[in-house]
Each structure stands twice: as structure tokens, then as C-alpha cells.
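Trainee: Fold the following for me, if possible:
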Amino acid sequence: MDRDRLANAYARELETFAVAHPRSQAAYASATHLFGQVPMTWMNKLATGFPLYLDRAQGHTVHCIDGHEYLDLALGDTGAMAGHSPEPTVRAVRRRLEELGGITTMMPTEDAEWVGAELTRRFGAARWSFSLTATDANRWAIRLVRALTGRPKILVNPYCYHGTVDESLIVVDSDGHGIDRPGNVGAPVDVTLTSRAAEFNDLAMLERELAHGDVAAVLMEPALTNIGIVLPEPGYLEGVRELTRAYGTLLINDETHTFSAGPGGATAAWGLEPDVVVVGKAIGGGIPSGAYGLSEDLAARALARTDLDLVDMGGVGGTLAGNPLSVAAMRATLGEVLTDEAFAGMTARAERFAAGVDAVITRHDLPWSVSRLGARAEYRFARPAPRNGTESAAAADGPLEDYLHVFLVNRGIMLTPFHNMALMSPTTTDEDVDRHTAVFEEAVASVL
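Mentor: You can find the predicted model right below:
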């Protein structure tokens, strides 16, 4: 690839973007009261110089304040996997807001038991508790497993995604030893005091770390996602379960992103047997929601511990968690939007997406690859695809990624800003997928 040609093409696309979005550019320039000029600093992760400002969104399309419509393949980085403002979720939320009242009351509703039963059907975990984010659910699950095992450390895979959980911000150095993830902000303690790390797809490294006898739980995604999709090799997940049991360590599956694998995430799709399941983002249809589920045995052990304050200040809850509005949104989204039938269509669209991208890569003889996880697909600048998080991070190509993103957005297509991920909603069509394939090939050809 001609890097000078890439740089020049990127500069032209940036100019095109700026000309087409004067209102967004002005809104960003005037946002002087926001830290980083955006509601959350991660919104500055973009290829376009300034962010698009939202006007409205519906289904798998969004409109910016400059009047342009976009095919949204980002879908809130899984948070809007159900599509934007799905009608059943909107109807349930409106009913709670306008007819029933009680957005938050510190009281349970009957919807909560329905959601818990549905999550058990999908993921297998017997007892559920709710949160507002998967980050919170992970934090609370970590506290419980530490209390129940009497062990201080959590083991994660480098470049995993568990939100802003402190224990997860660990990677390994060239010798395979744990160190702070680069850029970690304000770590409360040396991360090696709370965490251990083992590369994804590396059972020998996992056993080496578990052999210390101080790991309460392995907290993992069944497939890495936020560093680019990294799929498990044959036998790896079964090996993780065998090793955790052998060393008396619990297993937490964080399905926040891998929920795309199917109605019950990778846990159901691949027949996994975790002790704890965490899920968030998508289950509320865009309303802040999260949950963690415990096995029957683990829940009984926790409730039997009278020395643990699970009712007041024990660190396993929040005043707004499980509020009637979030729970109503979860019931509607799981019951009527992200159904088993919907997943079948979403997965078919992702298969079509991956096949189209792979055909472009093959035609142009590129050393790239495409990986798919159910309704989610992603192209990578490496072939074969990376097998762990460290390899995946090393395969990143910032200038190329930025160019592809701005090229696509200038032609009305949005990918997840953090990487080259595309997610299918229940309303995404074959025509939408084929449109991306055509624009992707145009982008590739423009810099070769």
C-alpha cells in the first residue's frame, strides 16, 4: 500500500467531511463546558476530526444535525443491537413513564422475575441481580467471588473488554508477566496486586498463573471483542473450564459483547458452563441495563454467609439498579425484539457481510482477514487473524483504519469508531450489507 497515497486520500476525505458537516463542527467547537468537548471523553475516538452530532435515530439508521442519513453498523458498540428505539421497548418505557409512573422507587416489580427467568433460559445461570451497566455487574460479581473463595486476585486476558473494571486493565510484557495496560488512568494500586493475566488461547500460561493459588475467578469474554474479534481455538474454552475447576477457581463469562453470538450469547451457542454470567448494554434496548447471574450453588453459598452484608453497604448494589424503567425495557427487548428468531436473521446478515468483505480481500490479494461472532463481524489488517489480544493490538493500523472510517461515513455508512466492527440489528437488510461491500471495495481500490 502506498502510504503517501493513503495520506493524501485521507486528507481529501477529511475535507469532504468538514464541508458536509458545518453544524456538527460548530457544535463541537462551542462545547466549552464539556471535558474534552464531549459528554464522554471516548467520543473523541474518531477518524473525522470532530464528531457527528445526532439529530434522530430509528432502527438501523441515524441522522445527524446536518441532515445526512447513515446506515448504522456501529449500533452503539452493541448497546443498540436491538436497533434504535425499537417499538416494543419504547411502548414499555412509555407505559412505565406515562401510565404507571415510578421510574425509580427502591421497590421490585413483577417484570424483574420475568427477566430473571428469561435470562436463565438463555444463559443457564439460576439467580440474577441487576445493574445499570455491565461494568457495575462485573464489579459486583468480582466482590462476591473474592468473598466466597477467600482469594484476592482476578485473572483476565490482555486487551479484554470488561468496561472500566480496575482489575481488567492489565496486559503482559514481552516475558509474559503482568503490567498495567498502557494509558491506564489513575490506577488505585499496582494492578499486579489485584490481577493476573494470561493470553487468550494460551492454556499453558493460564495454568502457570492459576498455579499460584490466589485467583478467585477467571473473568473472560468467550471471544475477545474490543481489540478486534479474536475467536477461541478448538478446545480452548473447554480447557479453561477444566483448569479453573482443577485449581478451585471460579469462571465468569462476560457476555456484554459476545451476546451477539446468539440468544444466549456464546455461553449457550458453545455449551459453556460458567459459574457467573455478566451481560449488559443490549438487553435494555438502549435503556441503561446490566445483570449478573450466579449458578444455583454459588447463589446459595453467598446467601448462607451471614457475615456478608448483602443488604446495605456490601458493595453489591446501587440505588438505581433494577429500577422499574430499566426492568420494563429489558422485558420488552428480550421478549419482543432480540428474540431467537431475530438472532437467526441478524446472524445471516453478518454471514453475508463477512463473505462480502472476504471476497474483496481475496480479489485484491490483501493480507487481511475477517472474523465473525454471530451477528457481529470485523475486518482485520492481518492474515491469519490474530490469536490473542497482544497480537490483535499489534495488528492495528491507525492511519488505514481512520481512512476507511471516514471514507465510509462520507458515503453514509458508520462503523464502530473503536475498530472495524459491524453489527447487525433485527432490521438490517441484505441490501444494507451489499451497500457496505460495494463502498468497502471502492475504499480499498482507492489506495492500492
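Trainee: drop to CA atoms for contacts and neighbour counts, all remaining ones
Mentor: Will do.
Trainee: In which helix or strand does R94 reside?
Mentor: Using DSSP states H and E, R94 sits within helix 87-94.
Trainee: in that helix, what's buried?
Mentor: In terms of neighbour count (16 or more other Cα atoms under 10 Å), helix 87-94 has its buried residues at 87-90, 92-94.
Trainee: And for stretch 63-80?
Mentor: Result for stretch 63-80 [16+ other Cα under 10 Å]: buried residues 63-66, 69-80.
Trainee: Which of those residues fall within strands?
Mentor: 63-64, 69-72 (DSSP state E).
Trainee: May I see the residues you listed organised as JSON lines, with distance to V240 added?
Mentor: As requested, these are exported to JSON lines (distance: Cα to Cα, whole Å):
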{"residue": "H63", "distance to V240": "44"}
{"residue": "C64", "distance to V240": "45"}
{"residue": "E69", "distance to V240": "45"}
{"residue": "Y70", "distance to V240": "41"}
{"residue": "L71", "distance to V240": "38"}
{"residue": "D72", "distance to V240": "35"}
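Trainee: burial of G335, as a residue count?
Mentor: Neighbourhood size, G335 [other Cα atoms under 10 Å]: 16.
Trainee: separation between the most centrally placed residue in the chain and P384?
Mentor: Closest residue to the average C-alpha location of the chain: H257 at 3.3 Å, with Cα atoms, centre = their mean. As judged by Cα to Cα, to the nearest Å, H257 and P384 stand 23 Å apart.
Trainee: Spell out the residue ranges of the strands in the stretch 301-448 of the chain.
Mentor: Secondary structure of the stretch 301-448 of the chain (DSSP state E, counting those that start in this stretch): strands at 369-373, 376-380, 413-414, 421-423.
Trainee: can you list those in JSON lines and add distance to E336 and mean neighbour count?
Mentor: Formatted as JSON lines, the strands of the stretch 301-448 of the chain follow (distance: least, Cα to Cα, whole Å; neighbours: other Cα atoms under 10 Å):
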{"stretch": "strand 369-373", "distance to E336": "22", "mean neighbour count": "22"}
{"stretch": "strand 376-380", "distance to E336": "20", "mean neighbour count": "25"}
{"stretch": "strand 413-414", "distance to E336": "26", "mean neighbour count": "24"}
{"stretch": "strand 421-423", "distance to E336": "19", "mean neighbour count": "28"}
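Trainee: now the other sequence, so there's something to compare against:
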Amino acid sequence: MVAIDRSRLAVLVEQEAQAYAAANPRSRELYDASGNLFGHVPMTWMNKWSGGFPLYLDHAHGARITDVDGHTYVDFALGDTGAMAGHSPDPTIKAVTSRTGDLGGLTTMLPTADAQWVGAELTARFTLPLWSFTLSATDANRWAIRLARLATGRSKILVFGYCYHGSVDETFAVTNPVHGGTYSRPGNVAPPVPVDLTTRAAVWNDLESVEAALRHGDVAAILTEPALTNIGIVLPEPGFMEGLRELATRYGALLMIDETHTFSAGWGGATTAWGLQPDIFVIGKSIGGGIPCGAYGLSEDVAARVTHHTDTGDADIIDVGGVGGTLAGNALSLAAMRATLGEVLTPQAFDAMIDLATAFTEGVEASIEEFDLPWSIAQLGARAEYRFAYPAPRTGEEAAAAADDDLDAYMHLAMCNRGILMTPFHNMALMCPATERADVDRHTEAFHEAVAALRG
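Mentor: Below is the predicted model:
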């Protein structure tokens, strides 16, 4: 494999950046005028878009986004899985419109029948029998961590270096593979306490590091995705997830699986596809079709342990105990979840989405091979992501080391200038029920053109 010519890369980045700026004057104008917003954007991570400013949304539907300059894009970012169902899917819009119109009552502090239906559907997909609702997976993780500590009487959570579980304080931790120990992840913003007081970090795909952390006897739960995602897809090696289950059981910890991103693995996520056995399960984003929502599921055993403590007065999960929120489980979110899960993200939809992701992966692999690039691509069901590394990273630390800001900028701008949006944080592409084979073929052609220019 031949190394990338960095001087040529710099020239191409500048060319693509100039084309991007010339094509998007209205987006630039809006960005420059947004001085009353911190960082000029509604959320500071929106500055991650390449080109010096983000595109501004005009409208979106299905697998298409149109910006304020009138350009329409094939959208493979899909809200970083938040729009896995596609933008504004008709059943979800119908349910939300009914709730906002004829039915009325968006949030009332009263339950609706939709909650029971959604709970039963989540059990069918992800196996856990008991469910509670939130407004995000971050909330679900925070509250479920509290319940894990309550159920076990232990204080710490085990996470993997460069994992992602939203903005949960305990999860921004890494370990030194040589010296051990738990440290704050680089860039972590003002953690409330040193992270080693709340967390033990381990290395993904390294069961020995997991067991070393568990031997201390203070870990309430192993919190993990079935595959690392926000650092690029890092798949588990054969036996790793089964090893986590066995080690959790042996050392008295709970296994807490977050499928907010790995739901792309199939109708029942990786939990069903791979036969996983979580004690606690977390999901968010995608199940509401774009309406903020999340959920966590508990096993009967965990629920019984929590109930024991609440019955004896040791904890309060009804009033002031730090579990729950006024808007959580609201009528609007539950209506959106019922419609999205029941009518949009069906088994048939996942079959088609996974087929398209396979075609996407094959198209990228063909160009990587043709141009002898030191890159790789991983697929997780309906989701695929290429990395500027070969062989593919097997740990979070290796994935972080493979980051290349210049190549990221070039590939994102090159795709954007050719009518394709990729996830700004990394090179992830997600298929939705509205994605078409022509969309995948369009990316294959644009990707080939971009890497051909890179090779010269």
C-alpha cells in the first residue's frame, strides 16, 4: 500500500473548500450573522462540519436534505442515527400530527396507552421485560447507572476507552494499556470529580483488561456498546461479547448494553442478532423517528433488587431520587415511538437497509483495492464506515490514533460538493428505509472520483 501524498492532499483540500464556500453563500451568511449563539451554532458540535461553516437546513424528507442555498443532498448522516427511519417518515408525522391536533396533549404527566405498546415492542426486539422512558439515551444511561449502583451496592462503572454513551460524566475515561489506571479522556470538559473515583476503564477487545478491572470488586456494571461506534466502527472480536457476559456474572457486575448506534445491526439490534444477554439495555434517538426520546430496559432480577431498596426506604425513584424527568415519557414522544417502531423500522425495512449497506461497503472496498489505499471499512448492519487505517483498528485507542483531520476534511468536502452528506464526526454512512440503490451508486462514483484525485 502506498502512503498518501500530503502535499497533494493539502492542494485538494483547499480546492474543495473554495468550491464549498462558493456554492453556499447563504449558509455562510447565516453562520456569520449568528453572533448571539455560542460558537455561532445551536450546538457547538455543529462546528465539526468541514469547510469553516455548516450547511443550513431548509427542509428534509426521506433520505434527502435541501439546504438554504437550494442544494439537495443524498443524506447518509441521517442525524447520526437520529433519523435512521428517514426524515419525517409518514407514519410518524401522522401520529405526531394527531397528537398535536385531534388528540391534543403533548405532555401532561399522565400515561398513555402508547407506552404499554412501545414497552411490549421493545421487549420483543431486545428481550428485557421492563421499560422506562427518557428524552435521550444520555438520560437513559444516567438513570440506569444510578439503578445499577443501587441494585449492586457498588460505586463504579466499567467503560471502554473511546466509547460513547452521550454526555454521561462516568464514560469519558481511558486507560493506559501499558501502565493501567483510569484517566480522563483528552478533551473532557470539567469533570465534576476525578474520573477514577467513579469509573474503571478497560480496553475494547481485551478481556484481560476487563477482568483486571473487575477484580477490585467495586464495579456495579459494565457499560458498553456491542461495537464501538463514535470513534469509528470497531467490531468485537469473536467471543468478546460472550466473555463480557461471563465475566460480569462471575464478578457480580451487571452487563449494561447501549444500542443507541448499534441498532443498525437489525430489527432487534445486535442484542437479538448476536444473542446477547444484557441485564440493562439502553436505546435512544432512532426509535422516535426524529422526536426526542430514549428508553432503558431492566431484567426482572435488577428490577426486584431496585424495588427492595425502594420498599425499605433506602432510595426514592418516585420523587426526588434523581431518576426521571418531567418531560420523560410524554405523550408526543410515545406516539412517535409507536408509529416509528410499528410502521417504519420493520423487519422488511432492515433487510433492505442492510442490503444497501453491503453494496455501499463493496463499492468503497473496490476503490480502496484499486488505488491501493491503506484504508479499511467496517459494516454493522445498515451502517458502514471507512477508516484511514489498515488493518482495521481493534481497540478504541487504535481507532483514535488512526484519526486524520486532513483526510476527513477532504473526503467530507469532496462528498458534499458532489451532493452527498456523510456524518461530520467520522466517515459513517447509514441507510434508512427511503435510501435507494441509486443513492449508494452515486456515493460509489463520488468516492472513486475523490480517491482517484488523491492518487493523482
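Trainee: what does the residue nearest to the centre of the first structure align to in the second structure?
Mentor: Superposed on the second structure with TM-score structural alignment, H257 of the first structure falls opposite H261.
Trainee: Its match contacts T229, doesn't it?
Mentor: Yes. When contacts are counted by Cα atoms under 8 Å, H261 of the second structure is listed as touching T229 (6.9 Å).
Trainee: Please name the residues that touch the match of H257 of the first structure.
Mentor: 81, 229 (Cα atoms under 8 Å, 6 or more residues apart in numbering).
Trainee: ok, now S131 of the first structure?
Mentor: 137, 289-292, 317-318, 320-322.
Trainee: Now which residue in the second structure aligns to it?
Mentor: In the second structure, S131 of the first structure lands on T134 (TM-score structural alignment).
Trainee: Excluding covalently adjacent residues, which one is nearest to the aligned residue in the second structure for S85 of the first structure?
Mentor: Under the alignment by TM-score structural alignment, S85 of the first structure pairs with S88 in the second structure. Distance criterion Cα to Cα, 6 or more residues apart in numbering; nearest residue to S88 of the second structure, sequence neighbours excluded, is H61 at 5.7 Å.
Trainee: picking that back up, of the contacts of S131 of the first structure, select the buried ones using a ChimeraX command.
Mentor: Of the contacts of S131 of the first structure, the buried ones go into a single ChimeraX selection, burial set by 16+ other Cα under 10 Å:
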select :137,289,290,291,292,317,320,321,322
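Trainee: among the contacts of S131 of the first structure, which two are most distant?
Mentor: Y292 and L320 (15.5 Å; Cα to Cα).
Trainee: Spit out the contact partners of the alignment partner in the second structure of L334 of the first structure.
Mentor: Under the alignment by TM-score structural alignment, L334 of the first structure pairs with L341 in the second structure. Counting by Cα under 8 Å, 6+ apart, L341 of the second structure touches 118, 121, 287-288.
Trainee: Make CSV out of the strands of the stretch 301-448 of the first structure and add distance to G186 of the first structure.
Mentor: As requested, the strands of the stretch 301-448 of the first structure are arranged in CSV below (distance: least, Cα to Cα, whole Å):
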stretch, distance to G186 of the first structure
strand 369-373, 33
strand 376-380, 31
strand 413-414, 32
strand 421-423, 29
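Trainee: follow-up on the earlier one: distance of the match of S131 of the first structure relative to E211 of the second structure?
Mentor: 32 Å.
Trainee: Then G381 of the second structure?
Mentor: In this view, G381 of the second structure and E211 of the second structure are 29 Å apart by Cα to Cα.
Trainee: These two: which is more packed in?
Mentor: For G381 of the second structure versus E211, the count of surrounding residues by other Cα under 10 Å is larger for G381: 25 against 17.
Trainee: Residue in the first structure paired with that one?
Mentor: Matched across to the first structure, G381 of the second structure falls on G374, judged by TM-score structural alignment.
Trainee: Touching, its match and G264? I think so.
Mentor: No. Using Cα under 8 Å, G374 of the first structure is not in contact with G264; the gap is 11.1 Å.
Trainee: Give the buried residues for stretch 129-148 of the second structure.
Mentor: 130-148.
Trainee: Report the distance from that stretch to the chain centre.
Mentor: Its chain's C-alpha centre and that of stretch 129-148 of the second structure lie 16 Å apart, by Cα atoms, centre = their mean, to the nearest Å.
Trainee: Now tell me what touches stretch 173-193 of the first structure from outside.
Mentor: Contacts of stretch 173-193 of the first structure (Cα under 8 Å, 6+ apart): 153, 159, 166-167, 169-172, 196-198.
Trainee: between these, which is closest to A438 of the first structure?
Mentor: For the contacts of stretch 173-193 of the first structure, the nearest to A438 of the first structure is Y159 (31.5 Å; Cα to Cα).
Trainee: Skip the chain neighbours and tell me the closest residue to the closest one.
Mentor: That would be G389: by Cα to Cα, 6+ apart, it lies 5.1 Å from Y159 of the first structure.
Trainee: so who does that neighbour touch?
Mentor: Here G389 of the first structure is in contact with 157-160, 199-200, 224, 227, 230 (criterion: Cα under 8 Å, 6+ apart).
Trainee: any idea what V159 of the second structure aligns with in the first structure?
Mentor: By TM-score structural alignment, V159 of the second structure lines up with V156.
Trainee: Sounds good, over and out.
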